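# give the three-dimensional model of this entry:
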Amino acid sequence: MRTGLFLLMFLLAVGAYAQTTVRGNVSDENGVPVPAANVVIVGTTVGTTSDFDGNFVLETSEVPPFELQITSVGYSSTNITITANNQNVSITLSESQTYLDEVVISASRTPERLFESPVSVERFGLKEIKNTSAESFYGGLQNLKGVDINTNSLTFQSINTRGFASFANTRFMQLVDGMDNTAPGLNFVLGNLVGMSELEVQSIEILPGASSALYGAGAFNGILFMNSKNPFDFQGISAYFKTGFTQQDAAGTNPYYDFGIRAAHAFSDKFAIKANFSYLSGEDWHAVNEEDLNNPGATRADPNYDGLNIYGDEVNTLLNFDQAVGLPSGTLGSALVSRTGYAESDLLNYNAQSVKTDFSIHYRPFANDFEIIYNGRVGRGNTIYQGANRYAIRDFTLQQHRLEFRNKNFFVRGYITSENSGNSYDTRFAAINVNRRWKGDVEWFTEYAETFIGARLGVGTGIQLPEDQAHAIARQVADQGRLVPGTPEFQRTLNSVISDGDFNTGAKFIDKTKFRHADANYNFSHLTSDVMDVMIGGSFREYELNSAGTIFTDIDGPIKYNEYGAYLQLQKELLDDRLKLTGSVRYDKNEFFDGFFSPRLSVLGTLGQDRNHNIRVSVQQGFRNPTTQDLFIGLNAGRAILVGSAPDNLDRDVRTFELTPAGQAITGSPTSTIVGRAAYENAFSVSSVQAGAPQAIETPLVQPEEITAFEVGYRAQIGRVAIDLSGYYNTYDNFISNTNVLVPLYGQAGDNALSLLALQNGDVEVYQNYTNSPADVESYGATIGVEAKVLGDFDFGINYTYAEFEFDQASFPDFRTQFNTPNHKVKASFGHTQLFKNFGFNINYRWSDAYEWQNTFADGPIPSFSVLDAQVNYAVPSFKSVFKLGGSNILGEDYFSAVGTGIVGSIFYVSWTVNP
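All right, here's what the predicted structure looks like:
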């Protein structure tokens, strides 16, 4: 059927014919060709783009005279009149003095100059992509002011703005051609692992802060918009090839490859197609931190050692040696003993990979701006995700399929996003169950205890060994015959474990979750502009959770639920267009929660005789619905059991635990069955137990999170200097986060009887709940950026970001905010696009202040770090090519932005781009 539709559209397309041909060349004031300049017939969407040499050919059914508008990012636009068929024209573009003239769409869902945006917005266009010194355009985004990137993996970088960052960043949204790029089951974006090829990107816009009034529940802390090139405007075949190497202290030097190709063709002014393919491969950043965060300075010689990037040693038990042999208490004592673990490098290969493909059909039935688009995107990759544990993401696939109808005044689109976890697995449970496949916990700990007791008492030797030597011999005996990494026996066992989806015996997680989404927007401005600009829109989404019980409590079949929303925006310009008022409101409803209104009001005032200063003020309310995992997760993560708080989820999670001998004597049973509800209704707070005064706690079920955001900003263009500064203040209600609690395996928390015995005997389990903070959370910060032309035509930029939050920890000791953002950041850039003919360069520097990292895997300090990236490029017009030599973190000082991740090293590369 799809083939038939393609042929039909092709036949319709070739039936059209051009009556007028215009040929031309676009260059700058120095006579250098300007590639990828847009050439559009004024009043229509009919146009083309210039090639690498600045040449273009426009064929149209328009009859002269008509006017062409020629635009390119970084240049002022110009118009030229076409008076005859087969006319040849030469166009010279003047370089724009400011990025503030660039057009953005995201802030108000309608085109407007960045200078006139009512809220803060960052833009990264074709010029910036070409000149980025990072190894990829996505990595180059971290040079924008107010933007943070936390590196989880070579192929997984997590973007965030205005604090509260994590790799599972559910507060930040990423849209690719209007489609939410979130992995439906994971609830977050995997960077650009399955996103867009750099050849396909036309522009990127980032809205820092809350944007719920126009974009709904997911637009809570910021949005990234990736917009692709239209095949009507960007035609031809282009390609790039990068090769080089990564360098890291822990992993040494390893090869790095990145390749992409794009093909686009407009068969007529009605029909066009495009396709993209890209492939990236390299050695991932190795995680080799063996520190025991709970016992700093400890080594494996400690009986209860638990190394950060050592897995399997989380399995421990309290061995009471006196009780085991009937000796008086205090004779041999007792000790917490953990099993011997495996290093992360024993459990996975560090082959990072990303493969992205997409295909689009664009049809304009009336040869005007009304367009019908089908777009299919498929991405597959290998990466590492750090959440509660470190997850080896292997052969992960994300698909998106979109059908859209649009013109300059409206769009209606529907798409489906689905993921397949492939062969992904949990490295912690891989280690735990490799150990258990070899020797069960009971047998191992029994051997350990028997050996320790014998060594201490001198059984068979008559020599009573010191405690530390007895522990060493006990571990040696219990580990006899242990599977050794690199041997065929170890690999066979590991392969068996990571293909088993039952975390009691395996480590594989299964996820085929999807969501279906539809949204629409209509801008009435062409009808109402005499009064005000009016816009309406809405959206609907249905989730379908499908993990076969390995992540969610969907053991009996997929879980479905939905949400919807609608919005209205009014915009009016007054006082000779010096005052712009924008008001918008959105209503959203999730089937589990009450509906929520998100209003936004902004005022923009333009000042100065040359209209080169403006001040903006905005206030808005926003909200964030609990994620699929907040509601329906049911996962034993090793350190804690995660239970979502949807009302019908509390009874879905049922687990059986083995009791200690003391517990068995009390209950008369070897096991205890616990339902997830106990984590919310029958538990002790962790902080009270640590303080020695156990207190029962009931955890409220999670509710939507709310924000009230205030922002004030100033923009100015003063000669060749552009200034953009802003400050914000956010208050949060019902702030969503996690708390850990201790669930007794018998008794009722607070009964001062059985439950206290359970604590005493170690018959407790750690559960992680999803809830809201009863205390207020506040965050505030500021950014200032300066862009200037200096020393002639050199580009110089510098920006500074300040971020801070406040939270009354004493009012909720077990609450974790996970702000995870440095107080201070400084970024600077210096470069020239044409230092001499066809030669350019760019240097980027970033400094980050030290900060505290808090997340489910581990907490700890992040030292301050500095990073220097640089590139030089040389264009060869005769080959339509650009060659680039560059590197990120070229000073070679390894750093990390989160506790437990691989240490980020350097990437050095050379690239060749044809017809960029």
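# please make it C-alpha for all contacts and neighbour counts, starting now.
Will do.
# D395 falls within a strand, correct?
Yes. Applying DSSP: H, G, I helix; E, B strand; the rest coil, one finds D395 inside a strand.
# contacts only, for T161.
For T161, the contacting residues are 146-148, 172, 208-209, 221-222, by CA atoms under 8 Å, 6 or more residues apart in numbering.
# please report how far the residue nearest to A251 when sequence neighbours are not counted lies from A858.
Distances taken as CA to CA, 6 or more residues apart in numbering put H286 closest to A251, at 6.3 Å, once the chain neighbours are dropped. Applying CA to CA, to the nearest Å, the value for H286 to A858 is 17 Å.
# if we can go back for a sec, so what's the residue nearest to A251 up against?
Here H286 is in contact with 250-251, 345, 350, 901-903 (CA under 8 Å, 6+ apart).
# and P822, by the same measure?
802-803, 848-852.
# report the buried members of these.
802-803, 848, 850-852 (16 or more other CA atoms under 10 Å).
# can you put those residues in TSV and add secondary structure and distance to G538?
As requested, the buried ones among the contacts of P822 are arranged in TSV below (DSSP: H, G, I helix; E, B strand; the rest coil; distance: CA to CA, whole Å):
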residue	secondary structure	distance to G538
Y802	strand	35
A803	strand	33
S848	strand	39
A850	coil	42
Y851	strand	40
E852	strand	39
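# this one next, for a side-by-side:
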Amino acid sequence: MKKIYDLLFPFLLVALVSVNAFSQSNNTVSGNIKSTINNENIAAVSIIVKGTGTGTYTDDKGNFKLSGIKKFPATLVISSVGFAPKEVLVTSNSSSVSVVLDPTSALAQDVVVAASRLPERILESPVTIERVSSTAIRNSPALSYYDIVGTLKGVDIITSSLNFKTPSTRGFNGSGNLRLNQLVDGMDNQAPGLNFPVGSMIGPTDLDVDNMELLGGASSALYGPGGMNGTLLINSKNPFKYQGLSAQVKEGVMHIGDNARSASAYNDVSMRYARALSEKFAFKFGVQYIQAKDWVAQDYSNFNRGNNPATGKTIPGSRTDDPNYQGVNVYGDETSLDIRKPPSTGDPGTPFLQGVVAASPNPQQFAAILAPYLTNGAINVSRTGYKEADIIDPTTKNLRFSGAIHYKITPSVESSLSANWGSGTTVYTGSDRYSLRDFKMAQYKLEFRHKNWFLRGYTTQEDAGKSFNATATSQLFNEGWKRSFNPANAAGSWYPQYAAVFATGAATTYQTAFVAAKGAGQTDQQAAATAQGVMLANTAAYHSAARTYADQGRPEPGTPQFTKIFDSVAARSISNGGGLFVDKSALYMTEGQYNLTDKVKFAEVLVGASFKRYVLNSGGTIFADTAGRIGINEVGASFLISKRFFKDVLKLTASTRYDKNENFKGRFTPRFSAVITVAKDNNLRLSYQTAYRFPSTQNQWINLVIGGGIRLIGGLPQLRDFYNFKGNPVYTVESVQAFAASGNPALLKQQTFGEYKPESATSYEIGYKTLVGGKLLLDAYAYYTKYENFIGRTTALQSSNGTIPGLLNYKIYSVSVNSTEKVNTQGWGLSAEYLLPNNFSINANAYSDEIKNVPANFITYYNTPKYRANVGLANSGFLYKKRVGFALQYRFQDAYYYENDFGAGNVPAFHTLDAQINFKMPAIKTMIKLGATNLTNHYYTTAFGNPNIGGLYYVALAYNVF
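Reported below is the predicted structural model:
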């Protein structure tokens, strides 16, 4: 922390020096702003004294009061999104101004910042960018602003649960995407330890979001490491501009026709209040609470995960016909053993079929009868698992608080102290399905902002609460009610019981059939062959009987016995033999930026710097931090220059950024772009962009056992040293399999590890944007990206006891590594937005992404459909006094193959239709909305192993939102 304060102090000093007595006069102008439509007051209108930084906004009644005018006459510049701007001349102190604004098309007039960190019209952006306004949020049928992002060109959404959604762009989708920066009011909203973005769980409420800007493509040059495929900026409302009380109640119903849940309620209540107590001081606070029964992951396909779930496959079979059945969304059945193996003192936890034979009254005869089972390959048997609905609380809850205090130190320097806090219960898909219970995260920020510079410092504090790993907890739960094998009580253990009943059933069938065959006149040899055939034909029955017997006493979900045992396991940390993962990691960040344009004159110039520190604290449950917290420091600096040529026909921009992580070499990421104005409102854009990401905190330091006993470890050499890869080498999967089949140790091949590096990308993009007749906005882009040092995982096998024979009973490691191969991706996107008469509008987009030149057996985790499309139709006001509005939004997504540490498989194509109709009551500032997401209730899933999503139908009552 001291380093942060040391960096922060010089900037604070600059801000305080800027105060210089706040020397403004008492000249004051007040007034009111109305719309020509129905003569309604307009809130949040900007009023600025032309040529100065002095300004204010109208309140929720359309009134304003502006002080600090140095001299008269003065010109007021009055502007608001959706209205034509006006200039009004005031000539004397205490003037009262009444202004009426005319509605106008705002198409392509939006000003964006994300594209180059400089304000510019979206039409002139040097790269592909999308913007969502507060008006679009209000009129959308989507449940939240996060869902709206999924309708933008180039965007995919992965839904792990009702309240956990991850947007991605340009491929490599997944829960907790690490290649897309997400910044909320400038703060990175990625959980520092768990590594997933939590913008849908904490941050501003729906009522407090001013706008969102999505920058597709490489953006590390502007926003630092992580922006491989894009950056999403979410900006909340300033309390000086947006004042008053706003509230919304949204009640709905979901799970209609759901075979895993009965129909249940959806509850969403939110409120925002903001007030400017003076021209210098304003505050705001907001709260939102969501509660519902969540969607259920219910893929019960038989999944063979092998040595790596990302290369696993679904196979035929179910619990009734496969003794080794392991369901995708069934947990606890990952415990699997071969019951035919003989006892081994080296592995006392393994039960064996030969142990039953040896303990029988006539072992030789018993062995002869069971010979086909003892010698003809493995008989793998899995423990009986539990469905997700049995072990994970279906109730999703999310409580969010946000607040801020703003103080204008001078008319041009505004300070703010803000906080976002959220707590929730939901489900997340990562390397496993995780039940996030009482998860908490908070962000606190101090910021100073001037039109030419800003300085901010913030911290992110994470607490995983009572969250647990579904697989590990279920496996341990099974061990809690009955051990798989207990040397001190073999007869009371699950696998010995299973093996005994299986062997007894097979032997009994054999003997009965043998006697019958002899009675029919067959010879001993003939009778033995007949009996063996009958025995083998009834193998499924022995497995069924064995499982029924071994499962005696198995707790049923919902019973006191089940709850007592399961909760005790879920409450113990992973490091103490439970399923609870502890995570109280933190992030500390300081950054600043200065616009030197006013000083250098000849071009627009920006400089910036940042310092970041992660503090990992999982108590050994996620990271290799049993000996204490792990710190990771990063520093960065950036430079941008932009210049217009040939009477603004050509705009060139160049930028670069340098970042250094203490565990990796420093990296430069340059970017060059050109915008060519072909004709008025017709712009061609070209860009060369580079990006990279340092391996995430988990990529670096994870140390976690997942399903199948696979241990995930980070890519830093310290972890390989900890597991003695030098003294007890690890080998490739293929070579160990070849050794096991042949017994020839010469076939073994050691797994090697090169230098662990940041992942990098180089991208080329061309785009064209045009506004036709002020009514039709067209945008198109195409890109090509090359990836190097691709961060993935490789599986390595290690002897259980340090000897070559010990490789027959190996340990499995999944190690984070860089690929030596280069991977290329390419794609395109088209969009159109057309303003029709009488407030109707239509929009459509289509886009495609695909990966090229993928090496054989290389796991890309690309997880991206080739084709997607969105079509929307809306009206902001028609029929009775133009108070009725509606919106329809259709989405299509192509089928694709999904790879993840949790599993891999096909995701079917789907299409959805969202809709809403609303009625406005301006006299009481109220709007009522009737809406639905997935109106047709066509259930679909967005990723392998994730839940099926059905329709949600709601009615919303909102106050002071328009």
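# which position in the second structure pairs with the residue nearest to A251 of the first structure?
Under the alignment (TM-score structural alignment), H286 of the first structure pairs with V296 in the second structure.
# what sits against Y458 of the second structure?
For Y458 of the second structure, the contact set (CA under 8 Å, 6+ apart) comprises 187, 443-446, 588-590.
# which residue in the first structure lines up with it?
Using TM-score structural alignment, Y458 of the second structure lines up with Y415 in the first structure.
# also R117 of the second structure?
Here R117 of the second structure is matched to R109 in the first structure, going by TM-score structural alignment.
# buried ones in stretch 480-498 of the first structure?
The neighbour-count check on stretch 480-498 of the first structure (16+ other CA under 10 Å) flags 483, 490-491, 493-494, 496-498 as buried.
# repeat that for stretch 697-717 of the second structure.
Buried, per 16+ other CA under 10 Å, within stretch 697-717 of the second structure: 697-716.
# gap between that stretch and the chain center?
With CA atoms, centre = their mean, to the nearest Å as the basis, stretch 697-717 of the second structure stands 19 Å off its chain's centre.
# what residues are up against whatever residue of the first structure lines up with T28 of the second structure?
When the first structure is aligned by TM-score structural alignment, T28 of the second structure is paired with T20. Residues in contact with T20 of the first structure (CA under 8 Å, 6+ apart) are 59-64, 85-86.
# run the last query once more with 6 Å
With contact set as CA atoms under 6 Å, 6 or more residues apart in numbering, T20 of the first structure has these partners: 59-60, 85.
# kindly report the same for A264 of the first structure.
When contacts are counted by CA under 6 Å, 6+ apart, A264 of the first structure is found next to 231, 235-236, 273-274.
# start and end of stretch 938-950 of the second structure, how far apart?
6 Å.
# so where in the first structure does it end up aligned?
With TM-score structural alignment as the criterion, stretch 938-950 of the second structure aligns to 893-905.
# residues in contact with that stretch?
Counting by CA under 6 Å, 6+ apart, 150, 247-248, 285-287 sit against stretch 893-905 of the first structure.
# please state the offset of stretch 755-764 of the first structure from the chain centre?
40 Å.
# so A531 of the second structure, which state does it fall into?
helix.
# quick one: it and Q511 touch, right?
No. Here A531 of the second structure lies out of contact with Q511, judged by CA atoms under 6 Å, at a distance of 7.1 Å.
# more neighbours: which of these two?
A531 (24 against 17; other CA atoms under 10 Å).
# what about that one, distance to D524 of the second structure?
Separation of A531 of the second structure from D524 of the second structure (CA to CA): 10 Å.
# need the residues touching each of the two.
Contact criterion CA under 6 Å, 6+ apart; residues shared by A531 of the second structure and D524: none found.
# go ahead and confirm S760 of the second structure touches E788.
Yes. S760 of the second structure is within contact range of E788, at 5.3 Å (criterion: CA under 6 Å).
# of those two, who's got more company?
When neighbours are counted by other CA under 10 Å, S760 of the second structure and E788 differ, and S760 comes out ahead with 23 against 19.
# what's the match for that one in the first structure?
Match for S760 of the second structure (TM-score structural alignment): E706.
# in what helix or strand does that match lie?
Using DSSP states H and E, E706 of the first structure sits within strand 705-718.
# quick check: that strand compared with the second structure, mean distance?
With mean CA distance after the TM-score superposition for the first structure, strand 705-718 of the first structure departs from the second structure by a mean of 0.6 Å once superposed.
# for the helix or strand just after that strand, which outside residues touch it?
Of the helices and strands lying after strand 705-718 of the first structure in sequence (DSSP H and E), the nearest is strand 721-733. If you take CA under 6 Å, 6+ apart as the criterion, strand 721-733 of the first structure is touched by 706-716, 777-788.
# of all the contacts of T20 of the first structure, which comes closest to G43 of the first structure?
T60 (13.5 Å; CA to CA).
# which residue in the second structure aligns with the closest one?
Checking TM-score structural alignment: T60 of the first structure goes with S67.
# now do the strands in the stretch 651-800 of the second structure.
Along the stretch 651-800 of the second structure, counting by DSSP state E, counting those that start in this stretch, strands occupy 667-679, 682-693, 703-705, 711-713, 730-732, 759-772, 776-788, 791-798.
# so what's the residue count around the corresponding residue of the second structure for Y874 of the first structure?
In the second structure, the residue equivalent to Y874 of the first structure is F919, according to TM-score structural alignment. F919 of the second structure: 19 surrounding residues under other CA under 10 Å.
# three-state assignment of F919 of the second structure?
For F919 of the second structure, the assignment made with three-state DSSP gives strand.
# so who does the residue lying closest to F156 of the first structure once chain neighbours are set aside touch?
With CA to CA, 6+ apart as the criterion, F156 of the first structure has its nearest non-adjacent residue at 5.0 Å, and that residue is G191. Residues in contact with G191 of the first structure (CA under 6 Å, 6+ apart) are 156-158.
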